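1. For reference, the sequence and a predicted model appear below.
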Amino acid sequence: MKTLSPYALGATLYMPATREDLLDVVFRNKLPELRSLVVCLEDAVADIDVATALSNLDNLLAAIHQRGGRPADGPLLFVRPRDSEMAAVLNEWTLIAHVNGFVVPKLSMRNLDAWEQAMTNPDLLLMPTLETHEVYNPGAMVELGQALKANLNHRIIALRIGGNDLMGCLGLRRNPATTLYSTPMSYVIPMLAGVMGSQGFALTAPVFEQLATPHLLKQELELDIAHGLVGKTAIHPSQINIIQDALRVSLEDLNCAKLIVNDMTPAVFKHNNAMCESATHYKWATNILERAKWQGVKQAEVTGSEQPIRLAEAGR
């Protein structure tokens, strides 16, 4: 099974499986900047449209197959089944080999066994979504993390934080004038970053549902990155470049990371008026280098160009 870096996700755009332009996005005729796509059969599809959505997904996979597979430079492709029963059906589709994996909605200890039994295809990577009331309980998250590591760890690219559903558990909705960190998510996100992050899982940030306040999206992204989140869900194409620009690494952080992982660097040294300790900061440095590989470096600091350099593509 091919492994994927969670930093390759970037902005992950959700599109209903009923959309007619999915093939254009997969083959980069539309949204060529997109790094990852989720074809949604769950919340984005009404009950009466499920059959149509499944037929449309089947047609999409057949069209991909007819073209000889997805393009190497196209977005990563995931499918979000409606439930474990639907996942079991999709798991057996021959052409499901043309997707990278499944996004698992509303995962908890109560339904983990059902999902495990449904997703037996070892080539399908998984992105479980944490979006049920159990997420507010750190003990439950420790237990879920341990269970995931026991059986599915090698298939999980990242855990997704479902901010809207988690707010819905409390009967709340985001204030359009503030970031998610001015809500109870200011407890949940740091807790998950600690509990799940310390178990080795990468986490992606919740959707920003307000389209008229890109400045708030940028503020929220700064906080997402400060908490170690590796990507963010997008609900509209206008958010893609904003998210991916924020995920680029600063030249200062890149140079510092290179020094920290260098075997010839002293154990403790000063860089840009900050103490750096190779043993303590080594994991941070490797994460910075991996993020730079996939998301690029803030080019404005180097050449004034608005185009990023993605180190993962530098040798192509």
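-> Right, received. Where do you want to start? Residues are numbered from 1 along each chain as shown.
2. Only C-alpha atoms from now on, for both contacts and neighbour counts.
-> Fine.
3. now the helices for the stretch 51-200 of the chain?
-> All helices of the stretch 51-200 of the chain, identified by DSSP state H, counting those that start in this stretch, fall at 84-91, 112-118, 138-151, 163-169, 185-195.
4. The stretch 201-316 of the chain too?
-> 214-226, 240-247, 251-261, 278-295.
5. thought residue 201 was touching residue 154?
-> No - contact between residue 201 and residue 154 fails when scored by C-alpha atoms under 8 Å: they sit 10.6 Å apart.
6. between these two, who's got more neighbours?
-> In terms of neighbours (other C-alpha atoms under 10 Å), residue 201 is the more surrounded of residue 201 and residue 154; the figures are 21 against 14.
7. Now do the contacts for that one.
-> By C-alpha atoms under 8 Å, 6 or more residues apart in numbering, the contact list for residue 201 reads 158-159.
8. let's bring in a second model and compare:
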Amino acid sequence: MIEYVKLGATLFVPSTHKNLQQILTQEKYPNLKSIVIDAEDGISEDDLLYAKQIIKDTLKNYQKNSLSVFIRPNDPNTLKEFLSYKNIDKVDGFILPKFSLDNADQYLDLLKNTKHNFMPSIEGKELFETDDLKVLRKKITEYKDRVILIRFGLEDMLRQLGMKRTCEYSIFDYAVCSSVIGNFLCVFKSKGFAVSGGVYPCFKDKDGFIKDLKRDLKEGLFTKTVIHPSQIDLVHEIYKVTKEEYKDAKSLLEASDAVINLGGAMGEVKTMSPYAKEIIQRADVYGVL
């Protein structure tokens, strides 16, 4: 399975985008680490047949490279169609949009006998119901070695709450959103699932985007869905680790004692080792400041 730490900035590109081929061959955005070819929200209903044909034609001559490529169908029926396409085994997996109690079994039955990785995206009423989230978690637990991470629909959450965020605030500045995301993290991260950061819609606001990324990291969210190529390098720069973080992580992983001194703070080796491992992975992929 692809390690979630390596996804970095994940660019969502409508399958009808004029530059799709150049992006897939890494002619454009060579620093991009992962892409989602979108056949869902980025495509109008009238264009869906055309969008599916483009994906089918693209796969016929697709040559795998270092770019991690995922496809987002608009529902289980479209996923079933995509799974029949030539060379579909060359893509790295799928985003499962609007993953819910109503369609989870359909999605999972389709993927059961494949080797594809996938990322469920929970976007509906289940976001607000802890018991429902736990049911979904149980359904995907047997596929844990193929679930790269879990996604949540940030804009879908706001829609259901009748809210609209503005660029001046972090999503965590809204009490109800912070509560929902915190609960989501508790349900999934406590069982070893990674969770991706949500979309930052204000793509012209560089400072706001950087603030949003740093808050994601603080809250335990990693990888970032981006909607504009200008955000790619910003993500990868913020994902670099500091020399202090790297030094502490190395100390924790190499320690022979159960408790060590981390710059004047207590470092419990056993409890902090998952954090330390992620820091080292980030350093390997993105570098040290």
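-> That came through, no problem. All values reported here derive from a predicted model rather than from experimental measurement.
9. The helices of the stretch 201-316 of the first structure into a markdown table, with extra columns for distance to residue 87 of the first structure?
-> Listed next are the helices of the stretch 201-316 of the first structure as a markdown table, based on distance: least, C-alpha to C-alpha, whole Å:
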| stretch | distance to residue 87 of the first structure |
| --- | --- |
| helix 214-226 | 30 |
| helix 240-247 | 28 |
| helix 251-261 | 40 |
| helix 278-295 | 29 |
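10. quick one, which of these is nearest to residue 10 of the first structure?
-> Minimum separation from residue 10 of the first structure across the helices of the stretch 201-316 of the first structure (C-alpha to C-alpha) falls at helix 240-247, 5.8 Å.
11. so where is the closest one in the second structure?
-> Per the alignment by TM-score structural alignment, helix 240-247 of the first structure matches residues 232-239 in the second structure.
12. What does residue 7 of the second structure correspond to in the first structure?
-> That one, residue 7 of the second structure, aligns with residue 9 by TM-score structural alignment.
13. so what's the residue nearest the centre of the second structure up against?
-> Computing the C-alpha centroid of the second structure and ranking residues by C-alpha atoms, centre = their mean puts residue 196 first, at 4.0 Å. Neighbouring residues of residue 196 of the second structure by C-alpha under 8 Å, 6+ apart: 149-152, 221-225.
14. That one matches what in the first structure?
-> Counting by TM-score structural alignment, the partner of residue 196 of the second structure is residue 204.
15. circling back to that earlier point, can you tell me which of the helices of the stretch 201-316 of the first structure is nearest to residue 147 of the first structure?
-> helix 278-295 (24.1 Å).
16. which bit of the second structure covers that closest one?
-> Using TM-score structural alignment, helix 278-295 of the first structure pairs with 269-286 in the second structure.
17. Superposed on the first structure, what's the mean shift for the matching stretch?
-> Aligned to the first structure and superposed, stretch 269-286 of the second structure gives a mean residue distance of 1.5 Å (mean C-alpha distance after the TM-score superposition for the first structure).
18. Report the buried residues of that stretch.
-> Neighbour-count burial for stretch 269-286 of the second structure flags 269, 273, 276-277, 279-280, 282-283, 285-286 (criterion: 16 or more other C-alpha atoms under 10 Å).
19. So which residue of the first structure lies furthest out from the middle?
-> Ranked by distance from the centre of the first structure (C-alpha atoms, centre = their mean), the top residue is residue 266, with 35.0 Å.
20. quick one: the closest residue in space to it that isn't next to it in sequence from residue 106 of the first structure, how far?
-> Ranked by C-alpha to C-alpha, 6 or more residues apart in numbering and with sequence neighbours excluded, the top spatial neighbour of residue 266 of the first structure is residue 278, at 7.8 Å. The spacing between residue 278 of the first structure and residue 106 of the first structure, counted by C-alpha to C-alpha, to the nearest Å, is 39 Å.
21. before we move on, what about residue 170 of the first structure?
-> 16 Å.
22. And these two? Which one has more around it.
-> When neighbours are counted by other C-alpha under 10 Å, residue 170 of the first structure and residue 106 differ, and residue 106 comes out ahead with 19 against 10.
23. show me what contacts the more buried one?
-> So residue 106 of the first structure contacts 128-132 (C-alpha under 8 Å, 6+ apart).
24. Let me know the closest of these to residue 176 of the first structure.
-> residue 131 (20.4 Å).
25. Need the counterpart of that closest one in the second structure.
-> Aligning on TM-score structural alignment places residue 131 of the first structure opposite residue 123 in the second structure.
26. Now that match: closest residue in space, sequence neighbours ignored.
-> Once flanking residues are discounted, residue 123 of the second structure sits nearest to residue 153: 4.4 Å by C-alpha to C-alpha, 6+ apart.
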